[in-house]
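Novice: Predicted structure and sequence below. I'll ask about it afterward.
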Amino acid sequence: MASNPPAPEAPFAPSRQHGETFGYDSRRADEGPWEEWNPSAESIRPVRGRHRVAKQRGGGLARSSTVLGVGVIAAVGAGGMASANSAKPPVSISLPDLPSVGSLFEDNSDAAPEGSATALSGIGVTATETEQGTSDAGEVLRNRIMAQAEQQQEQIEAKAQADAQAAAAKKAADDAAKAREAAEAEAAAAKKKADEEAAQKAEEARLAELAKQYTLPTSSYTLTSTFGQAGSMWSSGYHTGLDFAAPTGTLLKAIHTGTVTEAGWAGAYGYRTILTLDDGTELWYCHQSSISVSVGQQVSTGDVIGRVGATGNVTGPHLHLEVHPGGQSTGIDPTAWLRDRGLTP
């Protein structure tokens, strides 16, 4: 808050004393009269906001400096508050040129001071300016808060949009990965199926080619006993071959090209012929009624090697066929062996 310099005391002029008093029953020695003094900016010095102005004519203003000081302080205070509230630059304070301080308190309110047209109430900032400054500051703060809120909302929306885009991208990537996996699985299944079909066709072609090289041992037959069938009729406790029941004298043929390694009587097997193939597999033809080949003879697929009979341990005419890979004593299932060569008994 700005302060005004104190007014120096006016020179004492005792010759102009008169009986007029101010605020007392009788004249006091310190009431004057004094010579007329007009305050100015050059003649006022600051004394912590308090000002004293001497009465100029006729007495009657002993404490006028106190009244003037209070008015100036109030005006300066209003200016300071307006500056603090409105954030405006400091307002300079000036005092008007007054012809006489005593004239401010005369009853004639229509009379204007002679020295200056500037009224004392013009010092400082008006209430309208203060209100306008406060309103401007509030508007600035409001705009700043709204801008921050909008910025935060934009950040939230941007983050939400980024999250949504990331989620959409992740979903698209997952969907693409699933679609790729499904396509790969479908392609693998199709390839597997195609490979299986190709393998099957290749096997069928191989078997068809083998079927040209292999043939069943007889025709017009009936399968009566299979490999592994249990029963007391066989010394091993189970059937060791495959039985083709057919009338006596039915022709027996070489299943594949090979060499006759045995031809003759074999006890419980009756008349038996053994045909050994090139890979060492032995084919046993048992219970024949007659033998048409001899040991060491080379035969081809389909050549007649004997006839169906009922010799040995039998209950009726049939061919008992056994398969012994590598010439081993224990045979294998003739049905499976014939199927592997494209033949279905």
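Specialist: Structure's in. What do you need? Numbering: from 1, shown residues only.
Novice: Only C-alpha atoms from now on, for both contacts and neighbour counts.
Specialist: Fine.
Novice: how far away is the residue nearest to Gly267 when sequence neighbours are not counted from Gly280?
Specialist: Take Gly267 and drop its neighbours on the chain: the residue closest to it by C-alpha to C-alpha, 6 or more residues apart in numbering is Gly312, 6.2 Å away. Gly312 is 26 Å from Gly280, where distance means C-alpha to C-alpha, to the nearest Å.
Novice: Same drill for those two, tell me which one is more crowded.
Specialist: Gly312 (18 against 14; other C-alpha atoms under 10 Å).
Novice: The more buried one should be in a strand, yeah?
Specialist: No: counting by DSSP: H, G, I helix; E, B strand; the rest coil, Gly312 is not part of a strand but coil.
Novice: Surely it and Arg272 touch.
Specialist: No: look at Gly312 against Arg272 with C-alpha atoms under 8 Å: they stay out of range, at 9.7 Å.
Novice: what about versus this one:
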Amino acid sequence: MASNEPALDTPLPPVSLYGDAPGEHESWEEWDPTEESVRPVRGRHRVARQRGGLARSSTVLGVGVIAAVGAGGMATAQPKPPVSISLPDAISENLPDLGSLPGVGALVAHDAHDASGGHAPEAAAAPLTAMGLSGGDAEQGATDAGEALRARILQQAEQQKAGAAAEAKAAAQQAAAQRAAEEAKARQGAAEAKAAAEKKAAEAAEAAAAKKAEEERLAKLAASYSLPVGSYTLTSTFGEAGSMWSSGHHTGLDFAAPTGTPLKAIHAGTVKSAGWAGAYGYRTVIQLDDGSELWYCHQSSLAVSVGQRVGTGDVIGRVGATGNVTGPHLHLEVHVPSGTGVDPMAWLQSKGLNP
């Protein structure tokens, strides 16, 4: 790898930051480089290493420019006076034109003199306050970066405020819709409850009316029907099991009463039979108009004859203890038109009577 030979240690001239002439604390001499003082650099890049006033002056210029930029600010709303940097003529000739540097010419004063001794005009450049402006800002009339930034911040704040207002409005609308739905549901529930109450009341009224009609019907029936005995005690009911009955169970309803107690016709009908009937003792059978038959058994005496028409409450015989009995009583049986025996208790109740 090639190496560079060190250059001659030639003292560098001091550079004044206050003007072209040295001040009272500094002095410098003109340095004229020659081939002996500046040797060519061998190596890959072959770049001559300059030492002396030019390099130091460039460094000073860079520091001055940075200081000037820092002094000017990047987007300040308050303009600041330009900063002047004085350089020797020999150095200033090799410096770039400050006018070609955007935003610098307005801050740094060009103090170099032209050949005629006149003062060169300052390079016109855009102020630093205009840096950072977008095309949209320019179209809106913004000329200052700080004002443009402020405008963008305000615009973002307005957008955020509008977004928050839109979200609040949407939330309020959603809450209102939810409240409306809840109110509608409550109204629907109240209407359904009212309809259910009205239906229940109608059903209750209908049931009451039906009950009343049934009571009236039974009352009318009761007027045409009568219990067979005025004073009695129920001793055996329909369907009871026992060895005393040939069928193995009781087939009627027993009204216990003293011998000789009058027996009355339960309903109007025709006497079908009246006489001895074996285990039933003396029995009277009355056939009703619908074909049903009423059997009055164990009588002590008979008061009607076959074919006789009787009405409700007419006396047809007397309580006795004839036939297969253990004591005086009326054994009552009810047979429907088909001939099947049914429970006398239920049949009497269906006619409005309550034994």
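Specialist: Noted; the coordinates are in hand. Just so it is clear, the structure is predicted and the values come from calculations on it, not from any experiment.
Novice: follow-up on the earlier one: pull up the overlap in contacts between Gly312 and Arg272 of the first structure.
Specialist: By C-alpha atoms under 8 Å, 6 or more residues apart in numbering, Gly312 of the first structure and Arg272 have these common neighbours: His287.
Novice: tell me, the top helix by length along the second structure lands on which residues of the first structure?
Specialist: In terms of residue count, the longest helix belonging to the second structure (DSSP state H) is helix 145-224. Mapping helix 145-224 of the second structure onto the first structure (TM-score structural alignment) gives residues 134-213.
Novice: mind listing the helices in the stretch 201-345 of the first structure by residue range?
Specialist: All helices of the stretch 201-345 of the first structure, identified by DSSP state H, counting those that start in this stretch, fall at 334-339.
Novice: Report the central residue of the second structure.
Specialist: Gln178 (8.5 Å; C-alpha atoms, centre = their mean).
Novice: list the contacts for that residue?
Specialist: For Gln178 of the second structure, counting by C-alpha under 8 Å, 6+ apart, there are no contacting residues.
Novice: Look up how far Glu167 of the second structure lies from it.
Specialist: To Glu167 of the second structure, Gln178 of the second structure is 16 Å away according to C-alpha to C-alpha.
Novice: and what of Ala277 of the second structure?
Specialist: 102 Å.
Novice: These two: who's more crowded?
Specialist: Applying other C-alpha under 10 Å to Ala277 of the second structure and Glu167 shows that Ala277 carries more neighbours, namely 15 against 12.
Novice: For burial, what's the neighbour tally of the equivalent of Thr335 of the first structure over in the second structure?
Specialist: Correspondence of Thr335 of the first structure to the second structure, assessed by TM-score structural alignment: Met345. Number of residues near Met345 of the second structure (other C-alpha under 10 Å) recorded here: 18.
Novice: you'd agree Met345 of the second structure is up against Thr251?
Specialist: No: at 11.5 Å, Met345 of the second structure and Thr251 do not qualify as touching, with contact defined as C-alpha under 8 Å.
Novice: can you list residues touching both of those two?
Specialist: Phe238.
Novice: hmm, back to that, against Leu288 of the second structure, how distant is the equivalent of the residue nearest to Gly267 of the first structure over in the second structure?
Specialist: Under the alignment by TM-score structural alignment, Gly312 of the first structure pairs with Gly323 in the second structure. Distance of Gly323 of the second structure to Leu288 of the second structure, given as C-alpha to C-alpha: 25 Å.
Novice: Could you do Glu139 of the second structure as well?
Specialist: From Glu139 of the second structure to Leu288 of the second structure the distance is 117 Å (C-alpha to C-alpha).
Novice: Between those two, which has more neighbouring residues?
Specialist: Leu288 (19 against 9).
Novice: Could you look up the SS state of Ser84 of the second structure?
Specialist: For Ser84 of the second structure, the assignment made with three-state DSSP gives strand.
Novice: which one is it nearest to, not counting chain neighbours?
Specialist: Closest to Ser84 of the second structure by C-alpha to C-alpha, 6+ apart is Ala109, at 4.6 Å.
Novice: my guess is that neighbour contacts Glu122, does it?
Specialist: Yes: using C-alpha under 8 Å, Ala109 of the second structure is in contact with Glu122, at 6.4 Å.
Novice: between the two, who's got more neighbours?
Specialist: The neighbour comparison of Ala109 of the second structure against Glu122 (other C-alpha under 10 Å) goes to Ala109, with 19 against 15.
Novice: did I read that right, the more buried one in a helix?
Specialist: No: applying three-state DSSP, one finds Ala109 of the second structure to be strand, outside a helix.
Novice: need the contact list for it.
Specialist: So Ala109 of the second structure contacts Pro82, Val83, Ser84, Ile85, Glu122 (C-alpha under 8 Å, 6+ apart).
Novice: tell me, stretch 244-258 of the first structure lands on which residues of the second structure?
Specialist: Against the second structure, stretch 244-258 of the first structure falls on residues 255-269 (TM-score structural alignment).
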